[in-house]
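Asks: This is the structure alone, sequence omitted:
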């Protein structure tokens, strides 16, 4: 606005500002002022829109006007190589080798080239900001329609460091990431990160990447990595990896990403727990792998965490056998799709599958196998709890599939909350490939017997992670699968009357509590006392000798009725032949349990106090039910991996002979000082401890007496109690002697009473001090400090909110004059 122009609008009396306008001006004045402000804003917005439309019309009418690019300048680059900028820009302005005039020839093509160059510079991730200008060319050799493209850029910092903590996928970790951007001036990136965690104990990864095409859609990367993982929660071991990797990546996940990689890894399976199974012990040791892999991924979901449309797919293929111990082909696919069926209601479906085919005659290696189970695959199952097992250890598998259906809805009347309700149904199975069968039979076996779980929960969207709190139960679980839920201790059956070897029938739930159809008898093959489940042998679930895995179904203990045998019922009126029917125990009683000290177990007798059908001649009689006879153990033939029998029977330990006479006393265990002195002083050794180093050493029990003895035995508890009371008596006598020495006009009885009072006070102080020490050992001091800090932080936040509080302007407000 120039000096000769008048303002768009002004305030004149009585609309001029006063010292306190909100107190003195009427409401109509404020309404008039607001109306004038809206008019001015509307006029300015209309002028801007008309100017924009005029400029757009001008450009649209001039799109075919002749215009060419004389030069492209990028200003503000101090660390980027000019050759790299030419590498990015030349293919845009000079698509052929004929020079710059072979590029854009009109206004439209020049604008497109400008936008394309700006986009490429921003995607290089080395500039904070990029602004473009079109200037008339200053070179007189070019025609009048030639222009210069000028880009003003501001480069990003070269060094970057970040620390973070992460929690998820059954693991917590802390990590540090260091990055050097634009290392040699060509958008190269060197990155190194290191993390410490619970499952992945230690890991490091270094990589160097650079673009290899001008459109920045293809990158090459080389790197080295190493990590140490703790598998003790499901496999009683740990794994350490060291390797190198080289890859070429093309595209983005939103349009389709391709990755071709080569990897060489040295793996070591160790740190076995004492409870490790034979299979894990056989897999332990060092192995190597040299493989080439291809990965394709596509993701067009509108939200990675709680998407309502779009889908995600990932395909991974790996061939190992270019060297090393591993030789296999692995394929894995992962798919997710989400759809909004109603406002606030979303249905999500996910499916995953994998195949590992080993080319060697021996089974696949443990580090290469799949693991299944847990919150990211089949919920309500223990992490890595599905698939073949050896005792408590999960061995992994070669073939798996999993599927999940989720229904996510908003909280009623709280659709804007990040908290959602969640219902899910998951199914999956993990198996080993039996090469004695064809491939189709392996697939059919895996698909036909899934583990299924269902539940409900809550989802909290906390960018960039998704937190779930679920309550779920396994609906179907095979014997080899480790389900997550167990029966509480108070609900477990204490004395089991159904044991392996018994014959039972199952009470159906659909027929009013009656038995299953055709009175089918089932043999009990195993029991699970942690879940009150009974495993029975069925026609479709026999032990598969080829697969080496039990396929028995399980039922709850309450659904089982013991089979007592077949009995003849007496003739009823109108009957001519006696019926032979199976009899089952409807109610089972037991005798008083007796402890068998030789077998170290409780023993009792079981009897049927009520039968189905009722036996008239034994209506009020307790029918004794014999325990099944145990089958003799059949030992497998010895293999080269088994210890020979003579080595097992060889006596490797002889107890030390203890003589009751003084001549037969065992030599004393030397102290640490004596041992070191005798070890480094030959004179001392030859004189005092000659017998000790000559071979007459104390037995091993004397060295391990602390480890071999029970610290909580009755005698040791009594000894510690006596020592404490002896120390109290000694302390009381000290106080009495101190008071009696100087009576100060008191009688001896008064002095003793004063001493007893001081003694009791001392005991109370010692007790308080002991409680304080225990409180500190349990972390009470750190907890108290955290509470104090949180309280102070809360008070500071409250004070800052009160200090920055601004009252909203409302009618009838009075502002003090001093403010």
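Replies: Looks like it arrived, so ask away. Quick caveat: nothing in here was measured; it's all calculated off a predicted structure. Residues are numbered from 1 along each chain as shown.
Asks: Only C-alpha atoms from now on, for both contacts and neighbour counts.
Replies: OK.
Asks: hang on, residue 377 in a strand?
Replies: No - judged by DSSP: H, G, I helix; E, B strand; the rest coil, residue 377 forms no part of a strand; its state is coil.
Asks: Quick check: the gap between the closest residue to it other than its chain neighbours and residue 251.
Replies: Nearest residue to residue 377 in three dimensions, chain neighbours excluded: residue 402, at 6.7 Å (Cα to Cα, 6 or more residues apart in numbering). The gap separating residue 402 from residue 251 is 28 Å, by Cα to Cα, to the nearest Å.
Asks: the more surrounded of those two?
Replies: residue 402 (23 against 17; other Cα atoms under 10 Å).
Asks: tell me the contacts of that one?
Replies: By Cα atoms under 8 Å, 6 or more residues apart in numbering, the residues touching residue 402 are 351, 352, 353, 377, 378, 426, 427, 428, 429.
Asks: quick one: what helix or strand has it in it?
Replies: strand 399-410 (DSSP states H and E).
Asks: what residues does the following helix or strand past that strand touch?
Replies: Next helix or strand after strand 399-410 toward the C-terminus (DSSP H and E): strand 419-431. For strand 419-431, the external contacting residues (Cα under 8 Å, 6+ apart) are 370-372, 377-379, 386-388, 396-411, 446-447, 449-461.
Asks: this is the comparison structure:
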């Protein structure tokens, strides 16, 4: 972490006037406050007492599990860092909507000379909350109506019901129960019953999915997050229009999918939307075929690295790749499970799912894909609104490349795989403006130039809008 320094004035400027009046000093004798530079690592302290004010129905044991690491701090820097970490743990419980942190010297007959007293001022959620909001994802905006019953048993348990309707005729219903557990790995259990309806005009089909999801999340390190999931769903796939291709029509009908999935996320970025440094790696593995008539093994990777050249000028590199293969000849892989690329969230300058084989205008997907991006983010020219609204914008220059393929790893040598992915590589470039939406998503308006593409691809030259959580 390096050495942390703090500049501490003898008297703050706002207190100088009142201090002079109290002591009878004249304005002529007032001097600029002296500033001392303090190495916080050299300030040896100990935490004597931790107070958590505002607890009502929340049980003590779940709170104690979150704050116990704070007692191990040995200097003031550790106290600050552990206080922030403790606040994050309390927020993750889902019991409190406001958490304030206050640090003061210890008081009382048993206080040690270098002792500190840390107070967390919390405010619990009401027993039932709800409302209407908007959310962003997959280049689509949605209206979300939800109701939640947080902290129902006093240890962070939560029941929530949500319904969303998207701008692209998608709709989702979800009834979930969430339960956090004690322990340094911060385990959390989530079970949900869901129904999801989605339409994919670029592939000529729509799908109605009803099922059950079981998710166990935990951390194996401070930045290593794991999710183990089991999903069982009945899926009804049907054509979107009468002109849908025969390849889509023959996959229509009901199917049963039962799969297990592991998601590993390692995030070292300083912030998720416009990071200036750090990297993120996300590995996803899914095995379907534990019952039902769908069977496949699918592996995907997403990588992003950021490097700051100068103040607010950042170079970003990104890579995403995936591969799916059938696991049993008696089970099938439908178009809903195959790999697609193209669109404002992946290879810009192409339509959504516009890269790869098309039959009668429908994108059928492939068994594998890769896509890479090189980006340059800079502030707006002349820095309008600096320090305020203008900091939400970035100028964006990019080059994207990628490809899709249909082959089997068992029957293809490594050199042939590289050749297949390389020989039909698509390339696009462009520039635009990116806007930060809260701390969860961003909006991009780019002018795109498809540079290299194949005959069957569907390109999108000119202005292209993209809105989402994770971009290439």
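Replies: Arrived safely. The structure presented is a predicted model; accordingly, all values stated were derived computationally and were not measured.
Asks: What would you report as the TM-score here?
Replies: The TM-score (TM-score structural alignment, normalised by the length of structure 2) is 0.77; 424 aligned residues with a Cα RMSD of 4.0 Å.
Asks: Same question for the helix or strand hosting residue 415 of structure 2: list its buried residues.
Replies: Using DSSP H and E, residue 415 of structure 2 sits in helix 414-423. For helix 414-423 of structure 2, burial by neighbour count (16 or more other Cα atoms under 10 Å) applies to 417, 421.
Asks: Tell me which residue of structure 1 matches up with residue 254 of structure 2.
Replies: By TM-score structural alignment, residue 254 of structure 2 lines up with residue 286 in structure 1.
Asks: Now do the contacts for that match.
Replies: Neighbours of residue 286 of structure 1 in contact, by Cα under 8 Å, 6+ apart: 266, 267, 268, 269.
Asks: cool, and residue 269 of structure 2?
Replies: 275, 276, 277, 278, 279, 280, 306.
Asks: Just tell me what the second one corresponds to in structure 1.
Replies: Which is residue 276 of structure 2. Matched to structure 1 by TM-score structural alignment, residue 276 of structure 2 sits across from residue 308.
Asks: and its match, how many neighbours?
Replies: Under the neighbour criterion other Cα under 10 Å, residue 308 of structure 1 is assigned a count of 21.
Asks: buried ones in stretch 327-346 of structure 2?
Replies: In stretch 327-346 of structure 2, counting by 16+ other Cα under 10 Å, buried: 327, 331-346.
Asks: I misspoke; the intended subject was stretch 472-480 of structure 1.
Replies: Across stretch 472-480 of structure 1, burial judged by 16+ other Cα under 10 Å covers 472, 473, 474, 476, 477, 478, 479, 480.
Asks: now those residues as TSV including secondary structure and distance to residue 290 of structure 1?
Replies: What follows is the buried residues of stretch 472-480 of structure 1, written out as TSV (DSSP: H, G, I helix; E, B strand; the rest coil; distance: Cα to Cα, whole Å):
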residue	secondary structure	distance to residue 290 of structure 1
472	strand	41
473	strand	41
474	strand	39
476	strand	39
477	coil	37
478	coil	35
479	coil	36
480	coil	32
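Asks: so where's the longest helix in structure 2?
Replies: helix 76-92 (DSSP state H).
Asks: and that helix, how far out from the chain's middle?
Replies: Centroid displacement of helix 76-92 of structure 2 relative to its chain, using Cα atoms, centre = their mean, to the nearest Å, is 21 Å.
Asks: what's that helix packed up against?
Replies: For helix 76-92 of structure 2, the packing partners by 3 or more Cα pairs under 8 Å, 6 or more residues apart in numbering; DSSP states H and E come out as helix 60-67, strand 96-105.
Asks: Please repeat the previous calculation with a cut-off of 7 Å.
Replies: helix 60-67 (3 or more Cα pairs under 7 Å, 6 or more residues apart in numbering; DSSP states H and E).
Asks: separation between residue 463 of structure 1 and residue 270 of structure 1?
Replies: In this view, residue 463 of structure 1 and residue 270 of structure 1 are 37 Å apart by Cα to Cα.
Asks: Can you tell me the element the nearest residue to residue 220 of structure 2 once chain neighbours are set aside falls in?
Replies: Sequence neighbours aside, residue 185 is the residue nearest to residue 220 of structure 2 in space, at 6.0 Å (criterion: Cα to Cα, 6+ apart). Secondary structure assigned from DSSP H and E places residue 185 of structure 2 in neither a helix nor a strand.
Asks: Quick one: neighbours of residue 310 of structure 2, just the number.
Replies: Here the number of neighbours of residue 310 of structure 2 (other Cα under 10 Å) works out to 10.
Asks: got it, and residue 725 of structure 1?
Replies: 11.
Asks: Where does it sit: helix, strand or coil?
Replies: Quick answer, by three-state DSSP: residue 725 of structure 1 is helix.
Asks: corresponding residue for it in structure 2?
Replies: Using TM-score structural alignment, residue 725 of structure 1 lacks an equivalent in structure 2.
Asks: now the top helix by length along structure 1, how far from the chain's geometric center?
Replies: In structure 1, taking DSSP H as the definition, the longest helix is helix 27-61. Remark: helix 27-61 of structure 1 is offset 56 Å from the chain centroid, using Cα atoms, centre = their mean.
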